[in-house]
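S.K.: have a look at this fold, sequence not included:
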């Protein structure tokens, strides 16, 4: 059988017969990388431009997913003293809000640092590790990874549409 050439940036394809953790982590990392591809190459005004009736922007999606990473990995799995998992709808909506210091590069750098820290935290636990979550009761690291794949992929789809509306760029790569 001939060797099939696979683009190494496609972690889920590379890990198609890997163990459960490698598969889960590669899907999450793939969607994280696609989000950054949707952001990079845009001007700061284009990244922050509202193209929908809602406040959803590409920059806002990156800001939101940075907060979601912090909530599910940092606060839930490795909380600092006094840190509390946010449970209000207002907190979720506020995580999309940009301030005047937010730039494409600052948002990308913050997201990358946050994801690096999330990977470090997750690596300390096995998939069956369970933690209390204020709205759901107990959740496992496995569940958190699947949830983060879903959350990130869903918002990457939003970013894909916004990027297409901005400059016509489409696709994951």
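M.R.: It's in. Bear in mind that the values here come from a model prediction, so they are computed numbers and not experimental data. Numbering: from 1, shown residues only.

S.K.: drop to CA atoms for contacts and neighbour counts, all remaining ones
M.R.: Noted.

S.K.: burial count for residue 171?
M.R.: Using other CA atoms under 10 Å, residue 171 has 12 other residues around it.

S.K.: so where do the helices sit in this structure?
M.R.: Taking DSSP state H as the criterion, the chain contains helices spanning 11-14, 20-39, 44-48, 58-69, 76-77, 89-94, 104-123, 141-167.

S.K.: got the ones you listed as CSV, with distance to residue 132 and mean neighbour count columns?
M.R.: Formatted as CSV, the helices of the chain follow (distance: least, CA to CA, whole Å; neighbours: other CA atoms under 10 Å):
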stretch, distance to residue 132, mean neighbour count
helix 11-14, 29, 18
helix 20-39, 21, 21
helix 44-48, 35, 18
helix 58-69, 16, 24
helix 76-77, 8, 22
helix 89-94, 19, 12
helix 104-123, 15, 17
helix 141-167, 11, 19
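
S.K.: for residue 133, find the nearest of the ones you listed.
M.R.: Closest of those to residue 133 is helix 76-77, at 7.1 Å (criterion: CA to CA).

S.K.: returning to that earlier point: out of the helices of the chain, which comes closest to residue 131?
M.R.: Distance to residue 131, taken as CA to CA, is lowest for helix 76-77 among these, at 6.9 Å.

S.K.: got another, please set it beside the one above:
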């Protein structure tokens, strides 16, 4: 049997809760929405590009979000010294989008899911007001800002994913 992207278990964020509960729930909702856009697609469909000259694909978006999860939660917030997964800022800054391969789709999907779990672990037990120094911006940033930024990042890319999915098989919706 050939692999297809799995169906996520997505639910709506709760209408009530404290700030942390709501931030985590909205971020998870957006994470699951990205996965939903990929659900049931083959590796060949996941690497289908939107339109020339763009290298954007659903698999590219997943790979990009794996990099983003890793960067904000583990590298910056957690202070881990980690290499990039798919990019080389000097020689291949868009490798997450440019170097997709259907032969690696299942592994790339698993990497994305692992980075989400590791991001959750990096944020667990930390207060929303906890800060870290972002060396490239030369400023202090809070975990609250990271949650809000990640929700924005997913919301933007989920819009791209909507268009990509509709182009692949006509599927539309949340």
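M.R.: Good, I have the coordinates. Here the structure is a predicted model, which means the values were calculated and not measured.

S.K.: residue 134 of the first structure: which of the helices of the first structure is closest?
M.R.: Nearest to residue 134 of the first structure, of all these, is helix 76-77, at 9.6 Å by CA to CA.

S.K.: mean deviation, that closest one versus the second structure?
M.R.: With mean CA distance after the TM-score superposition for the first structure, helix 76-77 of the first structure departs from the second structure by a mean of 1.2 Å once superposed.

S.K.: just how off-centre is that helix within its chain?
M.R.: Centroid separation between helix 76-77 of the first structure and its chain, computed with CA atoms, centre = their mean, to the nearest Å, is 16 Å.

S.K.: which bit of the second structure covers it?
M.R.: Mapped onto the second structure using TM-score structural alignment, helix 76-77 of the first structure covers residues 76-77.

S.K.: what sits up against the matching stretch?
M.R.: Contact with stretch 76-77 of the second structure is made by 122, 123, 131, 132, 133, 134, 143, as judged by CA atoms under 8 Å, 6 or more residues apart in numbering.

S.K.: next: stretch 117-125 of the first structure.
M.R.: If you take CA under 8 Å, 6+ apart as the criterion, stretch 117-125 of the first structure is touched by 69, 70, 73, 74, 77, 78, 141.

S.K.: leaving out chain neighbours, which residue sits closest to the most centrally placed residue in the second structure?
M.R.: For the second structure, the residue sitting closest to the mean C-alpha position, by CA atoms, centre = their mean, is residue 65 at 2.6 Å. Nearest residue to residue 65 of the second structure in three dimensions, chain neighbours excluded: residue 112, at 7.2 Å (CA to CA, 6 or more residues apart in numbering).

S.K.: likewise residue 72 of the second structure?
M.R.: Residue nearest to residue 72 of the second structure in three dimensions, not counting chain neighbours: residue 146, with 6.8 Å by CA to CA, 6+ apart.

S.K.: map that neighbour onto the first structure.
M.R.: Aligning on TM-score structural alignment places residue 146 of the second structure opposite residue 144 in the first structure.

S.K.: hmm, its match is touching residue 72, no?
M.R.: Yes: at 6.8 Å, residue 144 of the first structure and residue 72 qualify as touching, with contact defined as CA atoms under 8 Å.

S.K.: any idea how far the spatially closest residue to residue 15 of the first structure that is not a sequence neighbour is from residue 76 of the first structure?
M.R.: Leaving aside its sequence neighbours, residue 15 of the first structure sits nearest to residue 23 (CA to CA, 6+ apart; 5.8 Å). The spacing between residue 23 of the first structure and residue 76 of the first structure, counted by CA to CA, to the nearest Å, is 22 Å.

S.K.: try residue 68 of the first structure
M.R.: Taking CA to CA, one finds residue 68 of the first structure at 11 Å from residue 76 of the first structure.

S.K.: same thing with residue 67 of the first structure?
M.R.: Using CA to CA, one gets 12 Å for the distance from residue 67 of the first structure to residue 76 of the first structure.

S.K.: burial measure for the residue nearest to residue 64 of the second structure when sequence neighbours are not counted, as a count.
M.R.: Spatial nearest neighbour of residue 64 of the second structure, chain neighbours left out: residue 96 (5.3 Å); criterion: CA to CA, 6+ apart. Neighbourhood size, residue 96 of the second structure [other CA under 10 Å]: 25.

S.K.: what separates residue 96 of the second structure from residue 169 of the second structure, distance-wise?
M.R.: Counting by CA to CA, the separation of residue 96 of the second structure from residue 169 of the second structure is 23 Å.

S.K.: next one: residue 65 of the second structure
M.R.: Residue 65 of the second structure is 23 Å from residue 169 of the second structure, by CA to CA.
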